[in-house]
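[1] Predicted model and sequence follow; I will ask about them next.
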Amino acid sequence: MTKFDYIIVGGGSAGCVLANRLTEDKATNVCLIETGPKDKNPLIHIPAMYAFLRGANLIYEYDTVPQKNFSDVTLAEGPAKISDTFGRTYSVPQSYEEKRKGYQPRGKVLGGSSSVNGMLYVRGHKWDYDHWAELGNEGWSFKDVLPYFKKSENNEVFSDDLHGQGGPLNVAAQRHDNPFTRFFVEAGSKVHKLNNDFNGDDQEGVGIYQVTQKNGLRCSSAVAYLNPIKDRENLTIFTDTTVEKIEFEKLRAKSVKCISKDKYFSLEANKEIILSGGAYGSPTLLMRSGIGDKDFLASRHIECLVDLKGVGENLQDHLDYITTHRVDDWELLGSFFKSLKFTFRAPIEFMKLIFQRNGMFTSPLAEGGAFIKSSKDKEIPDIQLHFVVAMVEDHGRQDLWGNGFSCHMCLLRPESRGTVKIASKDPFEDPLIDPNYLSVQSDIDTMVDGYKRMMEIMNTEPLSNYKNIRNPIDINNDQAIVNALRERSDTIYHPVGTCKMGNDEMAVVDSELRVKGVENLRVVDASIMPTLVGGNTNAPSMMIGEKAADMIRNSK
């Protein structure tokens, strides 16, 4: 059996950070295992092309279970056979109704979701990390985590006490100056204050996002942390490899059982096994390995090694609603061959990308943003906006003719809590994901207020000049807004919390990210977040990887 000091399961945002930092010690031997392929597909690296990654086998295209607080949808089945009184048989279509499912795409490639996301560099609010510390997680206040954000960062724009230079992750200003994004900021600044740095002293306000790009190309965790060091002699990388389960010697994590191209093999860890599979991958691997709720594991015919009730619980996600506006303008993106303006402009923009490293294809699409309060009595922003220079509906899966723009409104700190569970022992079967969206009335109330705050901006000049809204809602009718939320809201791709850090009976890891009840096993990814941060989760996941690397090295 091949042996390593550390085995990292998951080559995503945190896993690539760990691979880099742990192999800085030449005496330490590290193995990184990723289910997906290497990050060689050019669609990954051209920023705007992430909108066209479906079908490229770089994404887990999960669905949630039907959400009980979403609206009903009619689903078609195959034809049914019926017979008439004369014995003749006919085929008739069948349909049935169930609650709408949500969509849960996750990265399946080196770099994980950082290789397929919108590249926005957002840390969340300092309150979020101070709250983690108040919950009993020593060492996780904003003062404690800021050095790790700065360690990871090379900020081209800001050089101050809150930003870092010289880190692997390049953070830059956008290279595409879109007039409609400027219209959004101009309109928003008439209602809210301007903010040129959402990671500065104050998060609140309207502005333009910084992006994880370098020279106009995506800077994922693989690009930033892994590719520069992938030839280190003390690093071994397995891609296209699935880990079926962790194998234990008594209560000590000893090895992982892997599957690659229908071949089974095991890899042994002398020191630690580290799970970095994200909010869905890490808890489901723990369950398959016998760590989780005893009664649930029994229902899946898995012997329980440690009865850890919180595995797969505490799922939190940013629920999001999009308003889409049809605008016939050259400056806005559209689908290839469904927008003549974009189709004719695309070759010119590709030339700009290749020779100047700027233009439309360097756009993160969600160019403008805002952190605002749903009501004046809120202490900190509880709503985030993403202004997108394209029409987006159903995660881009609905092809729309022509050009336009969209604006996302997402709930930053939902009270709703959900679960993720394995469907069976089979590691290739999709997990059962239940975010339990809109299960708490306060989430609905806040999103209704958030929709009104968003539309206040959209109805302010100069954006108010573009009134062709695809799904108009009476802003004075709260029930109409609630109905729209149930019909069309969905994730903005930030699931966390399913292996939460803490001291209560539902905690899975301690403040050193060690899995409770066993030895030599940690979880290092967004699943350890006890509560969801007020912003995008990619930068915080890399911070977690940086901080965990120091914890691991200091625990020798």
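    Okay, I see it.

[2] C-alpha only now, for contacts and for neighbours.
    OK.

[3] where exactly do the strands run in the stretch 351-500 of the chain?
    With DSSP state E, counting those that start in this stretch, the ranges of strands along the stretch 351-500 of the chain come out as 366-372, 383-388, 404-411, 419-421, 432-434, 490-491.

[4] Which one, of the ones you listed, ends up nearest to Asp295?
    Of all these, it is strand 419-421 that lies closest to Asp295, at 12.6 Å by Cα to Cα.

[5] Identify the residues contacting that closest one?
    280, 283-284, 287, 312-315, 431-436, 498 (Cα atoms under 8 Å, 6 or more residues apart in numbering).

[6] again with stretch 201-213
    119-122, 125, 162, 169-174, 181, 185, 188-189, 192-198, 218-220, 364, 367-372, 380-381.

[7] go again using 7 Å as the cut-off
    Residues outside stretch 201-213 that contact it (Cα atoms under 7 Å, 6 or more residues apart in numbering) are 119-121, 125, 169-174, 185, 188-189, 192-196, 218-219, 367-372, 381.

[8] From the residues you listed, which land in helices?
    The helices, defined by DSSP state H, take in 185, 188-189 from those.

[9] Okay, one more to line up with it:
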Amino acid sequence: MNMSLFDYIVIGAGSAGSLLANRLSADKTKTVLLVEAGGPDDYVWIHIPVGYLYCIDNPRTDWRFRTEPDRGLNGRKLIYPRGKTLGGCSSINGMIYMRGQARDYDTWATLVDNPEWTWENALKDFMAHESYYKLDPEVQASLNGRASEIAKVHASGGEWRVEKQRLRWEILDAFAQAAQQAGIQAIDDFNTGDNHGVGYFDVTQKAGWRWNTPKAFLRPIKDVRTNLTIWTHSLVKKLIIDRNPDGSLRCTGAEIVRDGELVTVKAAREVILSAGSIGSPTILQHSGIGPARHLKKFGIDIVQDTPGVGANLQDHLQVRAVWKIQHAKTLNVLASGMVGKARIALEYALHRSGPMSMAPSQLGAFAKSDPSQKYANLEYHVQPLSLEAFGQPLHTFPAFTASVCNVNPTSRGTVLIKSANFEDAPAISPNYLSTAEDQKVAVDSLRLTRRIAQQPALAKYLPEEYKPGRQYESDADLTKLAGDIGTTIFHPVGTVRMGRLADPMVVLDSHLRVRGIAGLRVVDASVMPRITSGNTSAPTMMIAEKAAHWIRAGI
């Protein structure tokens, strides 16, 4: 086999790319190259759930991006983690399995004029790779005949494992009761199409270990499918775009730096960009596909003026409120000192449970920022711990953190290259809190958090607001505070969006093909026209499942 020629080249081995490589290589008559800029997922902290603390902002596993100074954050810059390893963000994320709301996908279908994106049709693709714990034979016996109802929205036997968390916390149970007292009903499944409610998140773990996409989609096949080639430590310099005699354009391959050498690879059928909401627009721009006025600043030859490449950046900004408490243990206390850490390590070693098995956030809630909202527009990530900022030590006092984000932000940002050097990080400008709507939701969300904390279920813990602090009461104060303490929840989407091609800012058609360039498709979170109402990993995998059907069918 000529190793420089493949039927399909998939760029990026993250949540979308790993699944795509699995599905496309199932056809033994087609050769697939999967290209990953990072290394293998052989770092131990990738696989221990609490290891996200050691993977984020680690050059071994993270691109270590930084945002530009953001006016909505009062001039602050944020770390902007993106996975740089096999599995991409599935190897460093919070492991929360969350599809969003049915209305998200029905809205997509309308925006792109394609019913294949409706919730009803998306649900089939979520279920195509799912292995849901409640449908395990040993669990079904305890469901009192509900298995058939659960099987309408979940599946068993797929590669992607979804499990119940392996620990609970007294203070989180009390927060859930307080949320109910504040008018947020209990929910036992966030993934049926309406996630309004409070409950513990389901997680992408297996027997206490992180379950990432290489484990699910690559390891079982990499030694038996000779038609699949996986390259790590391989950085794409640019795509190769040829102009046909009739003037039309076609993507025929890519230039890749591998082991210090520039290698050219060709695709007989398609090149599929799955490099994520930061990587995909960056690669397109370095290939001459993007806003021409911007690219010309760096002397890049313009292949196609596509102004929407790098536009429409959306993200979930979380506002972290911290409450000191009494009369209950939190991780701040349990993990203090060598003895406490040793106990936690021993529990994980013996039982794969305890704090080392926990996702960054255990309890979730979806709520309305005010009663006029038609749908739940807030998501809470509640944690039995507190710290000043990510990467800093836990506080020495017992506390919980209630982070809340607007799941339907109206602010839009950009991802734009800063030089002609393909190795340079782009300028990431989320433009948080740039609309009056987003500012109002941020203020309302902080007030709702305070209302929950004042409920009887939390009274015995004597909650005391540590951050932002009760001295801040006015709308103006709370808006500024949201900018001071808000941070990304790591959900960038939309920078290579699909839509109706009559819109000049649309980059992709409804089947994710790049407008005006044959043989080139984008399949990752960047394609979303609007961000989903919840965490974005599961929707990204659904997108890849759907795209795989189209690619194999020649659509």
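    Structure's in. What do you need? Keep in mind it's a predicted model, so treat the numbers as computed, not measured.

[10] Can you select the buried ones from the contacts of stretch 201-213 of structure 1 in ChimeraX?
    Selecting only the buried entries of the contacts of stretch 201-213 of structure 1 in ChimeraX, with 16 or more other Cα atoms under 10 Å as the criterion:
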select :119,120,121,125,169,170,171,172,173,174,185,188,189,192,194,195,218,219,367,368,369,370,371,372,381
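
[11] about what we covered before: out of the ones in helices among the contacts of stretch 201-213 of structure 1, which is nearest to Tyr50 of structure 1?
    For those, the nearest to Tyr50 of structure 1 is Val185 (24.1 Å; Cα to Cα).

[12] Which position in structure 2 pairs with the closest one?
    Matched to structure 2 by TM-score structural alignment, Val185 of structure 1 sits across from Ala176.

[13] Apart from its neighbours in sequence, what residue is nearest its match?
    Counting by Cα to Cα, 6 or more residues apart in numbering, Ala176 of structure 2 lies nearest to Val198, which is 6.2 Å off, once chain neighbours are set aside.

[14] Aligned against structure 1, show me the partner of the one you found.
    Using TM-score structural alignment, Val198 of structure 2 sits opposite Val206 in structure 1.

[15] That match in helix, strand or coil?
    Three-state assignment for Val206 of structure 1 (DSSP: H, G, I helix; E, B strand; the rest coil): strand.

[16] Identify the residue of structure 1 aligned to Ala216 of structure 2.
    Using TM-score structural alignment, Ala216 of structure 2 lines up with Ala224 in structure 1.

[17] still on that earlier bit, relative to Leu305 of structure 1, which of the contacts of strand 419-421 of structure 1 is nearest.
    Out of the contacts of strand 419-421 of structure 1, the member with the shortest distance to Leu305 of structure 1 (by Cα to Cα) is Met287, at 9.7 Å.

[18] Can you give me every residue that contacts the closest one?
    Met287 of structure 1 makes contacts with Leu297, as judged by Cα under 7 Å, 6+ apart.

[19] Next: the one 5 residues further on.
    Taking Cα under 7 Å, 6+ apart as the definition of contact, the neighbours of Gly292 of structure 1 are 286, 306-311.

[20] Just those: which are in strands?
    306-307 (DSSP state E).

[21] Now neighbour count and distance to Lys261 of structure 1 too, for the contacts of Gly292 of structure 1, in TSV please.
    Shown next, in TSV, are those (neighbours: other Cα atoms under 10 Å; distance: Cα to Cα, whole Å):
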residue	neighbour count	distance to Lys261 of structure 1
Leu286	23	23
Val306	18	31
Asp307	17	33
Leu308	22	32
Lys309	17	34
Gly310	22	33
Val311	29	29
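
[22] Go through the contacts of Gly292 of structure 1 and say which is closest to Gln479 of structure 1.
    Closest approach between those and Gln479 of structure 1, by Cα to Cα: Gly310, at 35.4 Å.
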